[in-house]
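>>> dropping the sequence and predicted coords here.
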Amino acid sequence: MFKKILIANRGEIACRVIKTARKMGIATVAIYSDADRNALHVKMADEAVHIGPAPANQSYIVIDKVMDAIRQTGAEAVHPGYGFLSENKLFAEALAAEGVAFIGPPAGAIEAMGDKITSKKLAQEANVSTVPGYMGLIEDADDAVKISNQVGYPVMIKASAGGGGKGMRIAWNDTEAREGFQSSKNEAANSFGDDRIFIEKFVTQPRHIEIQVLADAHGNTLYLGERECSIQRRNQKVIEEAPSPFLDEATRKAMGEQSCALAAAVGYTSAGTVEFIVDGDRNFYFLEMNTRLQVEHPVTELITGVDLVEQMIRVAYGEALTLKQEDIKLNGWAMESRLYAEDPYRNFLPSIGRLQTYRPPLEVAEETRVVRNDTGVFEGGEISMYYDPMIAKLCTWGPDRATAIEHMRNALDGFEMEGIGHNLPFLAAVYDHEKFTSGNITTAFIEEEYPDGFEGVTLAEADLKRLAASAAAMYRVAEIRRTRVSGRMDNHERKVGQDWVVVTGGTEMPVHIDADQAGASVRFDDGSTHRIESTWTPGDTLAEVFVDGAPMLIKMNKVTAGFRMRWRGAEVILKCYTPRQAELARLMPEKVAPDTSKLLLCPMPGLIVKVDVAVGDEVQEGQALCTVEAMKMENILRAEKTTKITKINAAAGDNLAVDDIIMEFE
């Protein structure tokens, strides 16, 4: 077996590969840029080599720099992870020329199947049903508009060498096709060093289902079931599960066998994924093949018990697969949530900064429950603007889908993260959504269910009262503790009363608390009572509370006269007043937010790529004003109404912070 491998990647996938290599007794080498000098993958590896500045196109995807790191350390093999150089045939060829094993498929298979245009042509030649589109190279934006009209709107504009949602746009008209072509081209060049673009029909109401394949160099190819990846935003997967709640055994078998045949036809070895669009009648269409490990591979591992990274390493070493197709059994159900540094309340715009708090739930592996967190960050670490915004992949497993979902709900409730915007509340909301729990989902789920963006979770009245009762009981405990500060005499302690008013969002809920050694009974004015029991102590930021015997895991932060409580995606400020304090609070004026309607504020830390208007221009609603690049994605900012530009404060090339003023309107 290999003695030392280099991981040509960063973040959580580098950490993931290191874990398996360590289990196999293989030493590891990390590479890192200036921005990743203190990154977790660097700390975990046995050795680490600096390879350049923060931008990926000056470090992680510069083949010569990676090759120098291999020579310096004497690594015998390289695992590329996903993204970066994982589907670059030139990198695979460079490794072969040096006599270094590539833990992935042969260069020929990468070229044939990793390129979306070529792979689609090969699939068509093999009589595999494919989505209609134009597979030739597209010269310019005018050509893109012409082709889009020939294919018929809506169309998907995609980077040929793309992946992970980068270099991908949906266009519904000529204007969007023109803009989408240029943005896709720019993102593709920056992320993959390859700006080729193709266009295909965008199939509405589809499911995105993919098959995991595994092949060796001895003629063995098998499939390990499927993954449902339909919960997507901007073509980026957000939640994945295995198996799919939609497929039947016959469709699964047909998709699996077709995937294996396609892989065998190009001499594929290692782990790979064949992606399909599946319609409501279970007709499936080949979409593309990812010649690498997928982000969502953990859910396949959880339902099959197969360590895919280990299998990739063994295949690269020349070993034959010891597994046969009949050995692959799908056991239970697994869910994966991608935690992103994106602010769901600001249209999921990227967020950067320091992770002031990062405390994932405890990982467990029990007979009826698994919680797994693949991550590449740590508390106190920085989230950089230069790379993908994914923070972690939180996975759960249960014997059935409903149980796996419930385990995920609890894991999300217990995941503490502060310092940056993140999508934990949104993930929690999806897992509670009736359409998701029923399995009735398509790739349009987020677009259809959150057409105006995510505005938070509104709790049912019964759940809000449970939180209010918990807040009242815990605030009383905190007040008792506060009166017992050091140096006070017992007979001078301020008496803590039993009557309180819990206030949230302008709603007042008077309560009466009867406490005992085991907990407290909180009675509302309508006569309803909740029994609260908990081991929470003041200062704890996570509270396991039993409300009438039912557990609630609540994230807690102290605010003036109360708590900021987060549960199941909802965030609620609950103030706990004495009756007299509540009376006085009603007299307090409300703070009015400043008027920013005449300003275009930068919605995220990022780089101004271009400004499309000038001072004095009349702009129409929906017109592009400027483009901001952050975390390898271009974001076009548009006018929200017809107006006139009076001042421009930023130019192309400027780096801006959140809420910096880009331009001003009349």
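Arrived safely, thanks for sending.

>>> CA atoms for contacts and neighbours, from now on please.
Noted.

>>> and the helices in the stretch 151-300 of the chain?
Residue ranges of the helices in the stretch 151-300 of the chain, as given by DSSP state H, counting those that start in this stretch, are 174-192, 249-265, 297-304.

>>> okay, buried residues for the second one please.
In this case it means helix 249-265. 252, 255-264 (16 or more other CA atoms under 10 Å).

>>> separation between V274 and M255?
Per CA to CA, to the nearest Å, V274 is found 9 Å from M255.

>>> find residues that contact each of these two.
I211 (CA atoms under 8 Å, 6 or more residues apart in numbering).

>>> wasn't E533 part of a strand?
Yes - assessed with DSSP: H, G, I helix; E, B strand; the rest coil, E533 lies in a strand.

>>> doesn't Q517 make contact with it?
No - using CA atoms under 8 Å, E533 is not in contact with Q517; the gap is 9.7 Å.

>>> which one's more surrounded, these two?
E533 (22 against 6; other CA atoms under 10 Å).

>>> identify the residues contacting the closest residue to that one other than its chain neighbours.
Residue nearest to E533 in three dimensions, not counting chain neighbours: G519, with 4.6 Å by CA to CA, 6 or more residues apart in numbering. Neighbouring residues of G519 by CA under 8 Å, 6+ apart: 531-534.

>>> nearest to Q498 among the buried residues of helix 249-265?
Comparing the buried residues of helix 249-265 against Q498 with CA to CA places R252 closest, at 60.8 Å.

>>> count of residues packed around I661?
18.

>>> hmm, it is touching P605, no?
No - contact criterion CA under 8 Å: I661 and P605 do not qualify, at 11.9 Å.

>>> and the gap between W397 and Y431?
Distance from W397 to Y431, by CA to CA: 14 Å.

>>> before we move on, back to that, Serialize the buried residues of helix 249-265 to a markdown table and add fields for distance to N491.
Shown next, in a markdown table, are these (distance: CA to CA, whole Å):
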| residue | distance to N491 |
| --- | --- |
| R252 | 74 |
| M255 | 77 |
| G256 | 76 |
| E257 | 80 |
| Q258 | 81 |
| S259 | 78 |
| C260 | 80 |
| A261 | 83 |
| L262 | 82 |
| A263 | 81 |
| A264 | 83 |
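
>>> hmm, S160 is touching E200, no?
No - with contact defined as CA under 8 Å, S160 does not count as touching E200 (11.5 Å).

>>> all helices of the stretch 1-150 of the chain, in order?
According to DSSP H, counting those that start in this stretch, the helices that the stretch 1-150 of the chain contains are 11-23, 40-44, 63-73, 89-98, 107-109, 116-125, 141-151.

>>> among the ones you listed, which is nearest G539?
helix 40-44 (28.2 Å).

>>> would you mark the buried spots in that closest one?
Per 16+ other CA under 10 Å, helix 40-44 contains these buried residues: 40-42, 44.

>>> out of these, flag the one nearest to A411.
L40 (22.0 Å).

>>> which residues touch stretch 21-33?
In contact with stretch 21-33 (CA under 8 Å, 6+ apart) are residues 2-10, 14, 18, 41-42, 45-55, 59-60, 66, 69, 73, 75, 310.

>>> want to compare, so here's the second one:
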Amino acid sequence: MFDKILIANRGEIACRVIKTAKAMGIKTVAIYSDADAQALHVKMADEAVHIGPSPANQSYIVIEKVMDAIRQTGAQAVHPGYGFLSENRLFAEALEAEGVAFIGPPASAIESMGDKITSKKLAKEAGVSTVPGYMGLIADADEAVKIAQEVGYPVMLKASAGGGGKGMRIAWNDAEAREGFQSSKNEAASSFGDDRIFIEKFVTQPRHIEIQVLADGHGNCIYLNERECSIQRRNQKVIEEAPSPFLTPEVRKAMGAQSCALAQAVGYTSAGTVEFIVDSAQNFYFLEMNTRLQVEHPVTELITGVDLVEQMIRVANGEALSITQEDVKINGWAMESRLYAEDPYRGFLPSIGRLTRYRPPAESRSATAAVRNDTGVYEGGEISMFYDPMIAKLCTWAPDRPAAIAQMRNALDAFEVEGIGHNIPFLSAVMDHPKFCAGNITTAFIEEEYPDGFHGVDLPQETLKIVGACAAAMYRLGEIRRTKVSGRMDNHERRVRDDWVVGIQGHEFPVTIAADPNGSTVHFESGSHRVASDWTPGKPLALMNVDGIDIALKVEKCTSGFRIRFRGADMRVTVRSPRQAELAKLMIEKVAPDTSKLLLCPMPGLIVKVDVAVGDEVQEGQTLCTVEAMKMENILRAEKKAIVSKIHAAPGDSLAVDAIIMEFE
């Protein structure tokens, strides 16, 4: 077995690989850029080598710099993680020439499958069902439009060397095909150094289901069931699960057999993933093969008990697989939520900054439940603008799907992240969505269910009462502490009132609290809730037991109550005396400032292009400018007809969130 391996990656996947390597007794080497000098993967590794400036194209994806780090440390093997150099044939060949093992497939398989155009041709030859489309190279936007017309709208424009949702656009007409072609090329060139684009038919109402394969150098190839990855935004997976709630055992077997046939046709070894789109009739079509470890691999590990990183290392060491297809079972159900540094209330735009608080729920595993958190950050660390915005992968496992979802709800509620915008509220909202809970999902789920973006959650009235009962009990506890501190209460005289009015999401609930040494019973006009907790004022996370059920509330004290976050809702909860509640209705509400005549930068980013000039009349939907953030181009459009009066930014400017880009008359 190898004595030392280098991880040619960063963030949570580097940390993930280091954990398995340590468990196997293998020393690890991390590489890092300027931005990652204090990163978690650097702290976890046995050694660390600085490889250059913050931009990935000057550090992590510069092959010679990685090779220098290998030579300096004497690493015998390299695990590439995902992204960066993980599917780069030249990198695999450079390692081979140096006599260093690549913990991944042969360079020939990377070349065959890494190019989406070539891979589709090979898949078809191997008997794998494929999507109609144009696999040749496309010269310019005019040709893209012509091809799209021939294939038939809607079409998907894709980067040939792409992945992770980069360089992908859906076009429903000629104008979108023309615009999407240029944006896809720009993103592809920026992310992969390869701007080739191809076009294929976009299958409407599809599900995205992928098969995990594992092959060795001795002719063995197995599949480890499937993962459902249909909850996507802008072609980027957000929530994954295993198994799929949609597939029958027969379809699973057929997809697995085709996946193994493709892997063996290209001489594949190591872990890999064959991705399919599946229509409502369970017809499946090959999308691509990812010749690397997938972001969502933990859900497969949770239902099979197989450590995929360990298997990759053993295969790279020349070992034969120790498991057969008959050994692969489906044990329970697993969910994965990708936590992104992005603000769901601002159209999911990237958010950067310091993590002033980062407290994931405790990892655990029992016979009936599990929580796992793959992360590459820590409290006090910074989220950089230079890399992917994913900060953690929160996973849960349970014997069945409803229980796994329930576990995820609780884990998300208990996950504390402060200092940056993040998508936990949105993830929580999906976990409670009736369609998701029923397994009735497609890749259009987010687009269809949140067409105007995410604006928070309005909780059902019964849930509001549960939150209100907790708030009343917590507020009363704070009042007791306040009166004790002020000296207005002694052991013989109780001065804290029992009747309150709880205001929450437009509702007012008069309540009466009956307290005892073990908790409180909060009485509403109809019904009551028993609340128990060891929460003390000032703690930002309240672990409560309501009517025998454990819940977690994120709590922040404010005037006359709390800011409480729970199940995707961000609520101002007031707790007032009846007289205070009556007077509060007479208060004038503060009006938000009018920004309707301003174009504000929705995220920290770089101005790539300004498409208008002062004096121009713009129409609703017209492109105003393009902002690049975290390797993604974001086109900002006019919300209504207007005349440009001032422009405050130019291409090349780096702007903070809410910086004024232009003004309108």
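It's in. Not measured: the values here are computed from a predicted model.

>>> how about the helices of the stretch 1-150 of the first structure in a markdown table, adding distance to E455 of the first structure?
Shown next, in a markdown table, are the helices of the stretch 1-150 of the first structure (distance: least, CA to CA, whole Å):
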| stretch | distance to E455 of the first structure |
| --- | --- |
| helix 11-23 | 29 |
| helix 40-44 | 33 |
| helix 63-73 | 43 |
| helix 89-98 | 44 |
| helix 107-109 | 45 |
| helix 116-125 | 36 |
| helix 141-151 | 34 |
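
>>> V613 of the first structure: which of those helices is closest?
Closest approach to V613 of the first structure among those (CA to CA): helix 141-151, 19.6 Å.

>>> the closest one vs the second structure, mean deviation?
Here the mean offset of helix 141-151 of the first structure against the second structure after fitting is 1.4 Å, by mean CA distance after the TM-score superposition for the first structure.

>>> next, the buried residues of that helix.
Residues of helix 141-151 of the first structure classed as buried by neighbour count (16+ other CA under 10 Å): 141, 144-145, 147-148, 151.

>>> tell me the one among those residues nearest to L600 of the first structure.
Closest to L600 of the first structure, out of all of the buried residues of helix 141-151 of the first structure and judged by CA to CA, is A141, at 27.3 Å.

>>> contacts only, for that closest one.
177-179, 181-182.

>>> with L427 of the second structure instead?
239, 337, 412, 568.

>>> would JSON lines of these with neighbour count and secondary structure be doable?
Shown next, in JSON lines, are the contacts of L427 of the second structure (neighbours: other CA atoms under 10 Å; DSSP: H, G, I helix; E, B strand; the rest coil):
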{"residue": "I239", "neighbour count": "23", "secondary structure": "strand"}
{"residue": "S337", "neighbour count": "25", "secondary structure": "strand"}
{"residue": "L412", "neighbour count": "24", "secondary structure": "helix"}
{"residue": "G568", "neighbour count": "24", "secondary structure": "coil"}
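
>>> just put the residues you listed in a markdown table and tack on distance to K27 of the second structure.
Output for the contacts of L427 of the second structure, formatted as a markdown table (distance: CA to CA, whole Å):
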| residue | distance to K27 of the second structure |
| --- | --- |
| I239 | 32 |
| S337 | 30 |
| L412 | 33 |
| G568 | 41 |
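
>>> W397 and Y431 of the first structure: who's more crowded?
Per other CA under 10 Å, whichever of W397 of the first structure and Y431 has more neighbours is W397, with 31 against 20.

>>> my read: that one touches W333, true?
Yes - the pair W397 of the first structure / W333 is scored as a contact, 5.6 Å apart, by CA under 8 Å.

>>> mind listing the shared neighbours of the two?
302-303, 404.

>>> in terms of secondary structure, what does the helix of greatest length in the second structure contact?
Taking DSSP state H as the criterion, the second structure has its longest helix at helix 461-486. When contacts are defined as 3 or more CA pairs under 8 Å, 6 or more residues apart in numbering; DSSP states H and E, helix 461-486 of the second structure sits against strand 499-504, strand 507-516, strand 519-523, strand 528-533, strand 541-546, strand 561-566, strand 569-576.

>>> to A469 of the second structure, which of the ones you listed lies closest?
Per CA to CA, nearest to A469 of the second structure of those: strand 519-523, 5.7 Å.

>>> now do the closest one and strand 507-516, the angle between them.
140 degrees (axes from the mean of the first three to the mean of the last three CA atoms, to 10 degrees).

>>> what angle do strand 519-523 of the second structure and strand 541-546 make?
Going by the same axes, to 10 degrees, strand 519-523 of the second structure makes 70 degrees with strand 541-546.

>>> strand 519-523 of the second structure vs the first structure, average offset?
Counting by mean CA distance after the TM-score superposition for the first structure, strand 519-523 of the second structure comes out at 1.9 Å.

>>> on that earlier part again, with distance to A281 of the second structure as extra columns, can I get the helices and strands packed on helix 461-486 of the second structure in a markdown table?
Output for those, formatted as a markdown table (distance: least, CA to CA, whole Å):
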| stretch | distance to A281 of the second structure |
| --- | --- |
| strand 499-504 | 44 |
| strand 507-516 | 45 |
| strand 519-523 | 50 |
| strand 528-533 | 46 |
| strand 541-546 | 43 |
| strand 561-566 | 37 |
| strand 569-576 | 36 |
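
>>> OK, contacts around the closest residue to V522 of the first structure other than its chain neighbours?
Excluding the flanking residues, the one nearest V522 of the first structure by CA to CA, 6+ apart is I513, at 4.7 Å. With contact taken as CA under 8 Å, 6+ apart, I513 of the first structure is in contact with 472-473, 498-500, 520-523.

>>> which among the residues you listed gets closest to T442 of the first structure?
The closest of these to T442 of the first structure turns out to be A472 (CA to CA; 41.7 Å).

>>> what sits against the residue lying closest to the closest one once chain neighbours are set aside?
Of all residues not flanking A472 of the first structure in the chain, C576 sits nearest, at 6.3 Å (CA to CA, 6+ apart). The neighbours of C576 of the first structure, taking CA under 8 Å, 6+ apart as the test, are 471-472, 475, 500-503, 561-562.

>>> weed out the non-buried ones from those.
The buried subset of these - by 16+ other CA under 10 Å - is 471-472, 475, 500-503, 562.

>>> and the gap between P537 of the second structure and G615 of the second structure?
Taking CA to CA, one finds P537 of the second structure at 56 Å from G615 of the second structure.

>>> now swap in F102 of the second structure and tell me
In terms of CA to CA, F102 of the second structure sits 57 Å off from G615 of the second structure.

>>> which of the two has more residues huddled nearby?
Remark: of F102 of the second structure and G615, F102 carries more neighbours, 27 against 13, as counted by other CA under 10 Å.
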